[in-house]
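Engineer: Here is a sequence together with a model predicted from it:
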Amino acid sequence: MPALSKKGISMPESPIRKLVPYADEATKKGKKIYYLNIGQPDIETPQKALDAVKNNDLTILSYSPSQGFESYREKLAQYYAKSGLSINKEEMIVTTGGSEALLFAMGCITDPGDEVIIPEPFYANYNGFATASGVKVKAVQGKIEDNFALPPISEFEKLITPKTKAILVCNPGNPTGYLYTKDEINQLADLAIKHDLFILADEVYREFAYDGAVHHSIMSVEKLKNHAIMIDSVSKRYSMCGARIGCLASKNKEFMNTAMKFAQARLSPPTFAQIAAEAATETPDEYFNEVIDEYVLRRNTLIEGLKEIEGTKIAVPKGAFYCTVELPINDAEDFAKWLLSDFDLNGETIMVAPAGGFYSTEGAGKNQIRIAYVLNIESLKKAIEILKKAIEVYPNK
């Protein structure tokens, strides 16, 4: 049999999706599952976006330009301007989800064997994107005790070598919900300039900032004009995960010219999804106000419930819709499997994401889980009740 590539063999499984077979078996047994493992919002997609697809008059479903429709990029520029960001249509490329934007960025700035520094825990697919690009992840570990705030800059500097090409951050964070302060963004900016590094900022949760906090974009730092690369997406903003429309943005012209070659190689982003995304830019502010109020209520409900479970440590999120929790157990992956295969409370159970897959440091996060609080309040309360009972009877504490 022909041999597979080392890259393919070393590609990590998704901690979010790899337990799906266990969930499928649980469903076949008649169990009801509350899905806390994946960031799929239950908020309705704006009707404008859905209607734009239903009511279009296309007679040929053709390619779009490789950089995306000009009309959509103009609308994106207007959207960013509302947030105080000056990003013109020539400084962005529409991508097939934020995932493709990250892959393009990795391809533009790294060669096999290069290194990218990432504060951990981090979005699990960063490990996959790095593996696909032949890049080594060097992790700076955050602490649950301080909500996974930015680690000291000195810890980043210890890891910088001639092969270091970039620092990658997610703001607000997945899986932590941490929202970087303006001071933390400026610290990263100074470090990037000092060592001539790129900063990749995954800002797909930019709309979700709570308790009066403000999202500070890496694109707002003037001195980072040639260092900043922003990743964005409509998936979470408009509850349009299935549209697979993202955006890659930078003021570095050489970078954008290089990224355009990657965009041309994959031809174009999907046409119907761009039509929906363009229409979604006209969503009124009231939509976001209501959504944020709902997520704050869900977050507060989750945190209050988790605090009643003895032995837990909780990183209180200030953005996004994820919470990382340390449980009084030995192995979160075993616990997550057990929840699906061996446990139920009146025929109901939960599916969670083991947090070990959100780290690159071996053994880190072994007793932590990520909870996506994307369920309605009643379902969330039920899920917390199930989690509390499960921990009480789980045999491998």
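Structural biologist: Sure, I can see it.

Engineer: From now on I want contacts and neighbour counts done on CA atoms only, so please keep to that.
Structural biologist: Fine.

Engineer: ranges for the strands of the stretch 251-397 of the chain?
Structural biologist: Counting by DSSP state E, counting those that start in this stretch, the stretch 251-397 of the chain has strands at residues 313-314, 322-326, 348-351, 353-354, 368-372.

Engineer: what does the third one rub up against?
Structural biologist: Going back to what we said before, that points to strand 348-351. Contact partners of strand 348-351, identified using Cα atoms under 8 Å, 6 or more residues apart in numbering, comprise 23, 31-37, 336, 339-340, 343, 383, 386-387.

Engineer: next one: the second one
Structural biologist: Contacts of strand 322-326 with the rest of the structure, by Cα under 8 Å, 6+ apart, involve 39, 144, 174-177, 312-317, 355, 365, 367-373.

Engineer: Now do that strand and strand 368-372, the angle between them.
Structural biologist: Computed by axes from the mean of the first three to the mean of the last three Cα atoms, to 10 degrees, the angle separating strand 322-326 from strand 368-372 equals 160 degrees.

Engineer: now residue 92, nearest residue through space, not along the chain?
Structural biologist: Sequence neighbours aside, residue 249 is the residue nearest to residue 92 in space, at 4.2 Å (criterion: Cα to Cα, 6 or more residues apart in numbering).

Engineer: what's the answer for residue 141, then?
Structural biologist: residue 120 is the one closest to residue 141 (Cα to Cα, 6+ apart), at 4.9 Å.

Engineer: And for residue 357?
Structural biologist: That would be residue 15: by Cα to Cα, 6+ apart, it lies 5.2 Å from residue 357.

Engineer: burial count for the one you found?
Structural biologist: Close neighbours of residue 15, defined as other Cα atoms under 10 Å, add up to 21.

Engineer: That one falls within a helix, correct?
Structural biologist: No: Residue 15: not assigned to a helix; according to DSSP: H, G, I helix; E, B strand; the rest coil it is coil.

Engineer: wait, what's in contact with it?
Structural biologist: Contacts of residue 15 by Cα under 8 Å, 6+ apart are 124, 353, 354, 355, 356, 357, 358.

Engineer: and of those, the nearest to residue 243?
Structural biologist: Nearest to residue 243, judged by Cα to Cα, of these is residue 124 at 20.7 Å.

Engineer: Leaving out the residues flanking it, which one is nearest to the closest one?
Structural biologist: The spatially closest residue to residue 124, leaving aside those adjacent along the chain, is residue 358, at 4.5 Å (Cα to Cα, 6+ apart).

Engineer: Pasting the second one now:
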Amino acid sequence: MPNISKRGLEMPASPIRRLVPFSEDAKSRGITVYHLNIGQPDIKTPEVAIEAMNKLKIKTIEYSHSAGIESYRRKLVEYYKNLGINIDKNQILVTTGGSEAISLTFLSCMDPGDEVIVPEPFYANYYGFATAASIKVVPVASSIDDGFALPAIGEIEKMITPRTKAIFICNPNNPTGYLYSREELEQLRDVVKKHKLYLFSDEVYRDFCYTDKPHMSVMHLEGIEQNTVMIDSVSKKYSECGLRIGMMVSKNRDIIDTALKFAQARLSPPSLGQIAAEASLDTPASYFKEVHKEYIKRRDFLVEGLNKIPGVYTPVPKGAFYTVARLPVDNADKFCQWILSDFSYKNQTVMMAPASGFYTTPGKGIDEVRIAYVLNIENLKNAIETLEKALEAYPGRK
């Protein structure tokens, strides 16, 4: 029998979805599972998107342009202009989710064996995309003790080697909820400029910022316009995860032109998804205002509830809708499986993502979990109560 590819063997399993069989088994036993493991909001999708789908009258669902439907890209230009990002339609590539935007960025900008520096912990799928592209992720450590702030610039510079090609950030951050400041971004700009690197920025959570200061994009940084690539998506801001529509944005035309060649090979992003995504750009401001208020309520409720549990600590996230919590357990991977397979309280249990899967440094995150506060307050209340009882009963409690 032929061997599985080395790339396939090195591909990591998702810490977000790896425990799904245990969740399904719990549900088959009649247990309610509160899904705090994945960033799937329970917020309603904007009505304008649903209406666009319901009113659709077409006889054939055709391929779109490989870069995305032109009317959608033109409308995105206006959307970004309102954010102070001035681009044209040819500097936008519509992708199959933010995931494909990341993959195309890696494939277009980096060669096999090149290195990308990423603050750790980071969104687990970055490592999967990097593995598929045969590039090396070089982690630079951040800590729960200071809220996962950007590591000192000097520490990042220490990681730079002749094979380093890029620095990759997520702002606001998944999984930590950290929001990078203007000062931190300007420090990154200086390093990128000094060492002639790319700066990739995943900004799909820009609409979820909980500070007085507005979100700052890498597209706002002056002097490195040809070095930056911004990743965006409709999944979170419009609660449209299943549309699978993302964007790759750069003022570097060589990057976009190169990515377009890969995009042509996959033909086109989802046509129906683009129709709904284009309609979503007409979502009223009141929608975002209400969603923003709701997530602040959920964040505050969750953080307060977690920190009241003996031995549990989580910082206050400044953005996105995740937090990383430290638990008094010997091994969070084992605990997250045990709570699904061997525990329930009031016929309920909780599914979380072990944080070790968001690190590549061995031993890191062993007692941490990522929790997504994407459920309503009542469900969060039940989940927190269940988690507290589980920690009391867990055989491996520290």
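Structural biologist: Great, that's in hand. The model shown is predicted, which means the values in this text are computed figures rather than measured ones.

Engineer: picking that back up, mind giving me the PyMOL command for buried ones among the contacts of strand 322-326 of the first structure?
Structural biologist: Selection of the buried residues among the contacts of strand 322-326 of the first structure in PyMOL, burial being defined by 16 or more other Cα atoms under 10 Å:
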select buried, resi 39+144+174+175+176+177+313+314+315+316+317+355+365+367+368+369+370+371+372+373
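
Engineer: Kindly indicate whether residue 50 of the second structure is helix, strand or coil.
Structural biologist: The assignment at residue 50 of the second structure comes out as helix when based on three-state DSSP.

Engineer: State the distance from it to residue 275 of the second structure.
Structural biologist: Residue 50 of the second structure sits 10 Å away from residue 275 of the second structure, taking Cα to Cα, to the nearest Å as the criterion.

Engineer: now swap in residue 395 of the second structure and tell me
Structural biologist: Distance of residue 395 of the second structure to residue 275 of the second structure, computed by Cα to Cα: 51 Å.

Engineer: do the same with residue 38 of the second structure
Structural biologist: Residue 38 of the second structure is 25 Å from residue 275 of the second structure, by Cα to Cα.

Engineer: Over to residue 77 of the second structure?
Structural biologist: Relative to residue 275 of the second structure, residue 77 of the second structure is positioned 16 Å away (Cα to Cα).

Engineer: now residue 295 of the second structure
Structural biologist: 27 Å.

Engineer: got it, and residue 85 of the second structure?
Structural biologist: For residue 85 of the second structure, the distance to residue 275 of the second structure (Cα to Cα) stands at 23 Å.

Engineer: Please apply the same query to residue 383 of the second structure.
Structural biologist: From residue 383 of the second structure over to residue 275 of the second structure the distance is 36 Å, taken as Cα to Cα.

Engineer: Can you tell me what sits against stretch 66-85 of the second structure?
Structural biologist: By Cα under 8 Å, 6+ apart, stretch 66-85 of the second structure touches 86-89, 92-95, 219-220, 260, 263-264, 266-269, 271, 274-275, 277-278, 281.

Engineer: Go ahead and measure how far that stretch is from the middle of the chain.
Structural biologist: When C-alpha coordinates are averaged (Cα atoms, centre = their mean, to the nearest Å), stretch 66-85 of the second structure and its chain have centres 21 Å apart.

Engineer: What residues sit buried inside it?
Structural biologist: Of all the residues in stretch 66-85 of the second structure, those buried under the rule 16+ other Cα under 10 Å are 66, 67, 68, 69, 72, 73, 74, 75, 76, 77, 78.

Engineer: Looking at the residues you listed, which one is closest to residue 328 of the second structure?
Structural biologist: Lowest distance from residue 328 of the second structure to the buried residues of stretch 66-85 of the second structure (Cα to Cα) belongs to residue 76, with 45.7 Å.

Engineer: now that closest one, what's its secondary structure?
Structural biologist: helix.

Engineer: The residue nearest to residue 124 of the first structure touches residue 122, doesn't it?
Structural biologist: Yes: Residue 358 of the first structure lies in contact with residue 122 (Cα atoms under 8 Å); the separation is 5.2 Å.

Engineer: shared neighbours of the two, anything?
Structural biologist: residue 175.

Engineer: ranges for the helices of the first structure?
Structural biologist: Applying DSSP state H to the first structure gives helices spanning 6-10, 20-28, 47-54, 70-82, 97-109, 125-133, 153-159, 182-195, 253-265, 271-280, 285-307, 332-341, 377-393.

Engineer: Now do stretch 260-271 of the second structure: everything it contacts.
Structural biologist: Contacts with stretch 260-271 of the second structure, where a contact means Cα under 8 Å, 6+ apart, come from 61-69, 93-96, 104, 243-245.

Engineer: just stretch 368-375 of the second structure next, same as before
Structural biologist: Applying Cα under 8 Å, 6+ apart, the external contacts of stretch 368-375 of the second structure come out as 35-43, 175-176, 295, 298-299, 302, 321-327, 332, 352-356, 380.

Engineer: mind running it again at 7 Å?
Structural biologist: Residues outside stretch 368-375 of the second structure that contact it (Cα atoms under 7 Å, 6 or more residues apart in numbering): 36-42, 175, 298-299, 321-327, 332, 352-355.

Engineer: Are any of those residues buried, and if so which?
Structural biologist: When these are checked for burial by 16+ other Cα under 10 Å, the buried set is 36-41, 175, 298-299, 321-327, 332, 352-355.
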